[in-house]
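Trainee: Mind looking at a prediction? Sequence and model below.
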Amino acid sequence: MAALIGNMGPFELNTEPWSSYTERFGYFVLANKIAPDLLVPTFLSVMGYKTFNLLRILVQPAKPGDLSYEETVTILGDHYSPKLVIAERFRFHKRNQEEGESVSQFVAVLKRLSEHCEFGDALDDTLRDRLVFGLRSEAIQKRLLTEADLPLDRAIDISTSMEMAAREAQQLRASSPKNKTATDKPCSRCGNTGHKASECWCEDLDCRNFDSHQSFSDERSLLDFAGEQCIFCTMNVKASVGHLLLKHLREAVYYVDGDKEKFVVACFCPEGNQAHRSHSHCPLCNYRVYSRTAVFRQHLQDSHGLAPYKKKPFDGGK
């Protein structure tokens, strides 16, 4: 006799749902090519003495071996997992994201809780709604509520990307020792050391690309700058739609201000001792210059309480 593939083990109510156990048994049967006439005897043999004795009590005066496999699964399933749909939905709708729980973990819990809620075709929409309502981050909630069309997958993508951006900004702050001197501490304007923010080259920079300072609230409006000369570059570059989308919008920093999503595109100032280096202008504090994207994103979070993030670039309305 060939060795069996896998090990079912007895059913343990405290460690595994009955539905999961029966699903694993189905794969066990397929892997070991168990004949249909041996399905019930095999199932009764692997389920363990506790489950077997319970089944005997539930089917008296019949015997477990007289039942079909489907009858056995249904009888024990009704006992272990009674269909209390209202109670299951109550638990589902009461569940919010817990402290220290990631968005991915929260979504996994919601999917598990929805298993016996019988949402049917409305499952994805219901999961999306519970995700939005139950998030701990108000900034992520506001971002999701700006979406006119928000399928579940997109809601998860936006939530996880914003969560990751906030976590990275927090780690960046934590990595800066508090006991550094004024010149050893990274400058809050450019991120470099060796000088104070008040002495930074960014302080008095007069950028000639004033139009590039603005924050955009509509990705299509960026395409209004298409033409023979790109205002965001110092080089003589044609501002084609592809150039604006692939070079500039791809690296844009997004944030939600109030209930509106906005974004800032980095530009190049052909002036000063840092000429030809990309930098961003903060539209919330008189367009002050921040020369590194990471520094600008941290500034938005620290000074304005925002959660900056990146997203897939707009395709130009094609």
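Mentor: Nice, thanks for sending it over.

Trainee: Please make it C-alpha for all contacts and neighbour counts, starting now.
Mentor: OK.

Trainee: How far does the biggest helix by length in the chain sit from its chain's centre?
Mentor: The helix spanning the most residues in the chain, taking DSSP state H as the definition, is helix 152-174. Put simply, helix 152-174 sits 7 Å off its chain's centre (CA atoms, centre = their mean, to the nearest Å).

Trainee: mind listing what Lys180 touches?
Mentor: For Lys180, no residue meets the contact criterion (CA atoms under 8 Å, 6 or more residues apart in numbering).

Trainee: Skipping adjacent residues, who's closest to Ile86 in space?
Mentor: Distance criterion CA to CA, 6 or more residues apart in numbering; nearest residue to Ile86, sequence neighbours excluded, is Cys117 at 7.6 Å.

Trainee: which residue ranges form the helices in the stretch 51-200 of the chain?
Mentor: In the stretch 51-200 of the chain, the helices defined using DSSP state H, counting those that start in this stretch lie at 69-80, 85-94, 103-113, 123-134, 138-145, 152-174.

Trainee: thinking again about what came up before, other SSEs contacting the longest helix of the chain?
Mentor: If contacts are counted by 3 or more CA pairs under 8 Å, 6 or more residues apart in numbering; DSSP states H and E, helix 152-174 sits against helix 103-113, helix 123-134, helix 138-145, helix 293-304.

Trainee: Could you figure out how far the second one is turned away from helix 152-174?
Mentor: So the one you mean is helix 123-134. Taking axes from the mean of the first three to the mean of the last three CA atoms, to 10 degrees, helix 123-134 and helix 152-174 form an angle of 30 degrees between their directions.

Trainee: Got another one to weigh against that:
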Amino acid sequence: MAEGGLRPPGNFINSSTNPSETSRNWAKWLEQYDFYMIATEKAGKSQEIQVATLLTLLGAQGQEIFRTFSLTNAERKNIETVKKAFTDHFAPQVKMVYERFKFHSRIQRPDETFEDFLTALRTLITTCNFHDDEQDNALMDRIVAGISSQQVREDIFNLPGNPDLDQVIQLCRRSEATRQYLSDISKYTSPASKCCECGYTREKCRRSKCIKKNQRSILQE
């Protein structure tokens, strides 16, 4: 039930057998929980109340898992300890080499927008364990290698100096926006009017001598 107009996160139900997917889903849910606790001012409540709120929002599956944890009574009332126990359960150590393989294999799919492609890359990179100073370069390299437009790739190569991640992203966004503008404009560009009887354009169809319709052409507007 929403409190103060704020809707809490739904129960966390793990239905995936993929460790990396489970890890990402849990991280997202836990982030939603933290936001909810801050927004409803429950983050300042006692540790015991915070744990009870966490278990309530997790639902039956989470409560059943909680009962299996080897925690002392004091640890069961400590919110950070409980959150870590769930994180260890839902987010076991993933194989970094496999996660990086998936990241480096990702290409922009047909009809996939650049924003969706970028979001997918940002999601995949979260489980690759790149150092902070490596992450931006890895993401930029994957964008350049994975975008579907060869023209955009050439435009990136033609950027002066050594462009950073933000410059590459902005160029890709501008290029996609330009393509969309041109596509929209083409929809409103009318073809030359033709006589629906003889097939000639307005310039070539001589209405007074059109032999197809009683010496009068009927132009398609």
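Mentor: On my side now, so go ahead. What you are looking at is a predicted structure, and each value in this text was computed from that prediction instead of being measured.

Trainee: TM between them?
Mentor: Once superposed, chain against chain, the TM-score is 0.70 (TM-score structural alignment, normalised by the length of structure 2); 183 aligned residues with a CA RMSD of 3.0 Å.

Trainee: picking that back up, same list, the helices of the stretch 51-200 of structure 1, but as TSV with distance to Leu54 of structure 1 please.
Mentor: Conversion of those to TSV gives the following (distance: least, CA to CA, whole Å):
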stretch	distance to Leu54 of structure 1
helix 69-80	8
helix 85-94	24
helix 103-113	26
helix 123-134	34
helix 138-145	47
helix 152-174	41
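
Trainee: Quick check: which of those helices is nearest to Gly26 of structure 1?
Mentor: Smallest distance to Gly26 of structure 1 across the helices of the stretch 51-200 of structure 1 (CA to CA): 10.9 Å, for helix 69-80.

Trainee: Check the mean deviation of the closest one from structure 2.
Mentor: With mean CA distance after the TM-score superposition for structure 1, helix 69-80 of structure 1 departs from structure 2 by a mean of 2.2 Å once superposed.

Trainee: Name the residues of that helix that are buried.
Mentor: Residues of helix 69-80 of structure 1 classed as buried: 69, 72, 76-77 (neighbour count, 16 or more other CA atoms under 10 Å).

Trainee: so which of those residues would you say is closest to Lys83 of structure 1?
Mentor: With CA to CA as the yardstick, the closest approach to Lys83 of structure 1 among the buried residues of helix 69-80 of structure 1 comes from Gly77, at 9.3 Å.

Trainee: Residue in structure 2 paired with the closest one?
Mentor: Alignment note (TM-score structural alignment): Gly77 of structure 1 maps to Thr87 of structure 2.

Trainee: Which residue is the nearest non-sequential neighbour of Lys63 of structure 1?
Mentor: Per CA to CA, 6+ apart, closest to Lys63 of structure 1 is Arg56, 6.4 Å.

Trainee: Determine which residue in structure 2 is aligned with Glu115 of structure 1, please.
Mentor: By TM-score structural alignment, Glu115 of structure 1 lines up with Thr126.

Trainee: and its match, how many residues sit next to it?
Mentor: 16 (other CA atoms under 10 Å).

Trainee: Any figure for the gap between it and Gln108 of structure 2?
Mentor: Per CA to CA, to the nearest Å, Thr126 of structure 2 is found 18 Å from Gln108 of structure 2.

Trainee: what's the answer for Ala52 of structure 2, then?
Mentor: To Gln108 of structure 2, Ala52 of structure 2 is 43 Å away according to CA to CA.

Trainee: if we can go back for a sec, and the residue nearest to Lys63 of structure 1, what's its match in structure 2?
Mentor: By TM-score structural alignment, Arg56 of structure 1 lines up with Arg67.

Trainee: Asp66 of structure 1 and Gln141 of structure 1, how far apart?
Mentor: To Gln141 of structure 1, Asp66 of structure 1 is 55 Å away according to CA to CA.

Trainee: go on, Cys117 of structure 1?
Mentor: Distance from Cys117 of structure 1 to Gln141 of structure 1, by CA to CA: 24 Å.

Trainee: How about Asp153 of structure 1?
Mentor: Counting by CA to CA - Asp153 of structure 1 and Gln141 of structure 1 are separated by 15 Å.

Trainee: just to revisit the earlier point, among the helices and strands packed on helix 152-174 of structure 1, which is nearest Thr181 of structure 1?
Mentor: Thr181 of structure 1 lies closest, by CA to CA, to one member of these: helix 293-304, at 18.8 Å.

Trainee: Quick one: the residues in structure 2 that the closest one pairs up with.
Mentor: Alignment of helix 293-304 of structure 1 against structure 2: no match, by TM-score structural alignment.
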